[in-house]
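1. sequence first, predicted model second:
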Amino acid sequence: MTDKPLITKAARLSVAPMMDWTDRHCRYLHRLMSSETLLYTEMVTSPALVRGGALHLLDHDPAEHPVALQLGGSDPAELAEAARIGAGAGYDEINLNVGCPSDRVQSGTFGAVLMKQPDLVATCCAAMIEASPVEVTVKCRIGVDDQDPEAVLPDFLERVSDAGVTRFAIHARKAWLQGLSPKENRDIPPLDYPLVHRMKDRFPHLHLSINGGIQTLDEAQAHLDQGLDGVMIGRAAYHTPLDILGSADRRIYGRGTDRSGEAVVHAMLPYIAEHLESGGKLGQITRHMLGLFAGRAGARMWRRVLSEGAHKPGAGPDLVLEALSHVTAAQQEAGE
């Protein structure tokens, strides 16, 4: 486990938890690009761990550290047990989801709907903190539905921090629980970055990260320069990972050197081989690698070779090297 000062430093930049995307293979890939950035799991529900015994959801590679487990739930005792299990599995942080707007999440009374019940969130967090030897954090929205974020967000932060939470990641949009799909909730509600910055002014003792719509390291650095403690990037870190993570260690943390896509591919090959030897499928890993050369010469052929070939019988590291050869050839031709 990573100690608290180190993980707090890591939280200067983090990759957001994203359902169906930030699984263990994705996180391993991301870690090869950045040694420093804080990584998050997909959301794991506390009922799945505590009642369902789905401990396989906690599988991760030691190389992923620092890595945080995001939990979804609303029962304090159950979340406390899930936090204890997660900490025991080796995660460096336990994060409570108070931001996901999906119908499935609402039906379980967790996610963004909990913005309407800050006292319940506080009770859940207090129970989790008591049960977990590692830090408990919260990812939230600025409000939901017809709530006034100017009133709701500071009240939420005050109540939940009183329970012992000192680190929050704030998605700077409202969530509309009725009328918008989860995808629309990531795009349509307007971003309010200034509100999150005002929360840092109001609660200087809290570690606040901003999330939502941030596309580049330049944007991330601007938020840090304005006084926020951290920036959480989601889709851009997934779709253009090298642009975000490949130079993050140098630019955001002031240490290390930039990673090349070619080096990352070669570093993935032993991991891929081990996964295949254990009965896994190539596509489970390469689906996360499709954006590795986004915006670079050869990117289209890289995606095409992997997309068309990864699910064929016998597909393995040789296919990845074939895809890479197209990138190398295209970059040489382009003079990159």
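-> Sure thing, it's come through.

2. C-alpha only now, for contacts and for neighbours.
-> Fine.

3. so what's Asp192 up against?
-> 172-173 (CA atoms under 8 Å, 6 or more residues apart in numbering).

4. any idea how far it lies from His171?
-> 9 Å (CA to CA, to the nearest Å).

5. same deal with Val15?
-> Using CA to CA, Val15 is found at 13 Å from His171.

6. try Leu120
-> Leu120 is 20 Å from His171, by CA to CA.

7. more neighbours: which of those two?
-> A count of neighbours by other CA atoms under 10 Å puts His171 above the other of Leu120 and His171, at 28 against 17.

8. ok, that one touching Cys140?
-> Yes - look at His171 against Cys140 with CA atoms under 8 Å: they come within range, at 6.1 Å.

9. can you list residues touching both of those two?
-> Common contacts of His171 and Cys140 (CA under 8 Å, 6+ apart): Gly99.

10. can you give me the strands for the stretch 201-336 of the chain?
-> Per DSSP state E, counting those that start in this stretch, the stretch 201-336 of the chain carries strands over the ranges 207-211, 230-233.

11. got JSON lines for the ones you listed, with distance to His326 and mean neighbour count too?
-> Converted to JSON lines, the strands of the stretch 201-336 of the chain look like this (distance: least, CA to CA, whole Å; neighbours: other CA atoms under 10 Å):
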{"stretch": "strand 207-211", "distance to His326": "35", "mean neighbour count": "24"}
{"stretch": "strand 230-233", "distance to His326": "29", "mean neighbour count": "26"}
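
12. any chance of these in a markdown table, plus distance to Ala323?
-> Shown next, in a markdown table, are the strands of the stretch 201-336 of the chain (distance: least, CA to CA, whole Å):
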| stretch | distance to Ala323 |
| --- | --- |
| strand 207-211 | 33 |
| strand 230-233 | 27 |
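
13. wait, which of those strands is closest to Val98?
-> Among the strands of the stretch 201-336 of the chain, strand 207-211 comes nearest to Val98, with 13.2 Å by CA to CA.

14. so Phe293 versus Ser107, what's the distance?
-> Separation of Phe293 from Ser107 (CA to CA): 39 Å.

15. okay, the two: which has more neighbours?
-> Comparing Phe293 with Ser107 by neighbour count (other CA under 10 Å), the higher total belongs to Phe293, at 23 against 10.

16. quick check: closest non-adjacent residue to that one.
-> Of all residues not flanking Phe293 in the chain, Ala299 sits nearest, at 5.1 Å (CA to CA, 6 or more residues apart in numbering).

17. comparison target, given below:
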Amino acid sequence: MIDWTDRHCRYFHRQLSGRAVLFTEMVVADAILHGPRERLLGHDAAEHPVTLQLGGSDPAKLAEAVRIAADFAYDEINLNVGCPSDRVQSGTFGACLMKTPELVAECVAAMKRVTTLPVTVKCRIGVDDQQPEQVLPEFLARVIEAGSDAVWIHARKAWLQGLSPKENREIPPLDYDLVYAMKREFSKTFIGINGGIADLDAAVAQLAHVDGVMLGRAAYQNAGLLTGVDAAIYGETPLPDASPQGGGTASFDWLALRDTMMAYAERVMADGGRLHHVTRHMVGLFQGFSGARRYRQILSSEATKAGVGPKLIAEAFAAVDLSAGPKPAVRDGATEAARLAG
């Protein structure tokens, strides 16, 4: 989620769910050691609970990055061993580290020594020609023994040669059963699942097998589903009738969200930011609502123009019929298969 889940995205998502744990975009340890720390690590107090996701393969550098991050009061530190992008591979971190579980274990141990926060790992089930049922148990055993408090598993292999990052999210087949087996084998460790989970119905179904569910692009591209998280996952309030898209409901206080995001955008612009830094993360909010297309057009085409201010958010919201809620969605075969697999 590099360049996606920045601080403005996380502030927006927090308005939709008070309980979901938010993850930062992956921040490289070297960047923290040598780059603009406030820009890389700064966040709004409203974002909590929020996890700092780190990339790196040098235990000493990761430990130093964790020490520096202590001043920014995150709730958890996560080591990304799942990203398959070319620029990540060139830095010898991300999914290619699945090939060196002993090094990942050293990284986890080094990070644990310098913080009292939970340290967790996000990984794939394997990479390239590895046999996941053979390598994943060994990988988990090593990182858990090193002190990892939880492991988030993207239930696909990553093909580091021959597939793009986008293809790596779609082409390698999902193997939920292997992740479930890992939860049974490592029953005392928090095991979370990621990959192919498109809505809240599928997320809830996964919780019969694992301890947590991670949504990435599904939550970004259809942010409205986050309005159902606190009820569906945490049981905080009586669950309204869920939409067929597994998410947002007409009962959510959309106008309060509008006002909150206008005020936030005003603060961002007063600090030298631009309106589209905020609104680019809001484009996917109203999937299925009448007027959503016009809403997207307003935020996509107008927010980058000179002189435009937070009132544009009100204009975009005014284009949507907020009273009716989203229309029923027609699921495609892949989405339905992913839902039933949960």
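-> Now that the structure is in, tell me what you want to look at. Note that the coordinates shown come from a computational prediction; the quantities given were computed from them, not determined experimentally.

18. map the residue nearest to Phe293 of the first structure across to the second structure for me.
-> Using TM-score structural alignment, the equivalent of Ala299 of the first structure in the second structure is Ala292.

19. can you pull the contacts of that match?
-> Contacts for Ala292 of the second structure (CA under 8 Å, 6+ apart) come out as 286, 319-320.

20. now these as JSON lines including distance to Val114 of the second structure?
-> Formatted as JSON lines, those follow (distance: CA to CA, whole Å):
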{"residue": "Phe286", "distance to Val114 of the second structure": "43"}
{"residue": "Ala319", "distance to Val114 of the second structure": "50"}
{"residue": "Val320", "distance to Val114 of the second structure": "49"}
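
21. list the ones among the residues you listed that the first structure also has?
-> Retained contacts for these in the first structure, judged by both residues aligned by TM-score structural alignment, their matches' CA atoms under 8 Å, are 286, 320.

22. among the contacts of Ala292 of the second structure, name the ones in helices.
-> Among the contacts of Ala292 of the second structure, no member is found in helices (DSSP state H).

23. the aligned partner of His48 of the second structure in the first structure: neighbour count?
-> Correspondence of His48 of the second structure to the first structure, assessed by TM-score structural alignment: His65. Here the count is done by other CA under 10 Å, and His65 of the first structure has 23 residues near it.

24. aligned partner of His223 of the first structure in the second structure?
-> Match for His223 of the first structure (TM-score structural alignment): Gln206.

25. what do you get for Ala151 of the first structure?
-> Aligned partner of Ala151 of the first structure by TM-score structural alignment: Gln134.

26. so that match is in which element?
-> Element membership of Gln134 of the second structure [criterion: DSSP states H and E] is helix 132-145.

27. so what touches that helix?
-> 98, 101-102, 104-105, 108, 121, 125-126, 150-151, 157, 178, 182, 189.

28. do you know how far the equivalent of Thr100 of the second structure over in the first structure is from Pro101 of the first structure?
-> Thr100 of the second structure maps onto Gln117 in the first structure, with residues paired by TM-score structural alignment. Gln117 of the first structure is 15 Å from Pro101 of the first structure, where distance means CA to CA.

29. just give me the neighbour total for Leu290 of the first structure.
-> Leu290 of the first structure has 21 neighbouring residues, counting by other CA under 10 Å.

30. just give the nearest non-adjacent residue to His311 of the first structure, would you?
-> The shortest distance from His311 of the first structure to any non-neighbouring residue, by CA to CA, 6+ apart, is to Gly283 (5.8 Å).

31. contacting residues around the spatially most central residue of the second structure?
-> Geometric centre of the second structure, nearest residue: Gly216, 4.1 Å, by CA atoms, centre = their mean. Contacts for Gly216 of the second structure (CA under 8 Å, 6+ apart) come out as Met1.

32. that one matches what in the first structure?
-> Taking TM-score structural alignment, Gly216 of the second structure has Gly234 as its aligned residue in the first structure.

33. what do you get for Ser148 of the second structure?
-> Counting by TM-score structural alignment, Ser148 of the second structure corresponds to Val165 in the first structure.

34. can you check Gly195 of the second structure too?
-> In the first structure, the residue matched to Gly195 of the second structure (TM-score structural alignment) is Gly212.

35. from what I can see that match touches Ile188, true?
-> No - if you go by CA under 8 Å, Gly212 of the first structure and Ile188 don't touch, sitting 11.3 Å apart.

36. and these two? Which one has more around it.
-> Gly212 (22 against 14).

37. residue contacts, the closest residue to the more buried one other than its chain neighbours?
-> The shortest distance from Gly212 of the first structure to any non-neighbouring residue, by CA to CA, 6+ apart, is to His171 (5.2 Å). By CA under 8 Å, 6+ apart, His171 of the first structure lies in contact with 99, 139-142, 210-212.

38. please identify which pair of the residues you listed lies farthest apart.
-> It's Gly99 and Ile210 that sit farthest apart of the contacts of His171 of the first structure, by CA to CA, at 12.8 Å.

39. Ser251 of the second structure versus Val320 of the second structure, what's the distance?
-> Distance of Val320 of the second structure to Ser251 of the second structure, computed by CA to CA: 14 Å.

40. who has more neighbours out of these two?
-> Applying other CA under 10 Å to Val320 of the second structure and Ser251 shows that Val320 carries more neighbours, namely 18 against 13.

41. quick one: what's aligned to the more buried one in the first structure?
-> Counting by TM-score structural alignment, Val320 of the second structure lines up with Val327 in the first structure.

42. count the neighbours of the match of Ser148 of the second structure for me.
-> By other CA under 10 Å, 21 other residues sit near Val165 of the first structure.

43. now it. Nearest residue, chain neighbours left out?
-> Thr137 (5.9 Å).
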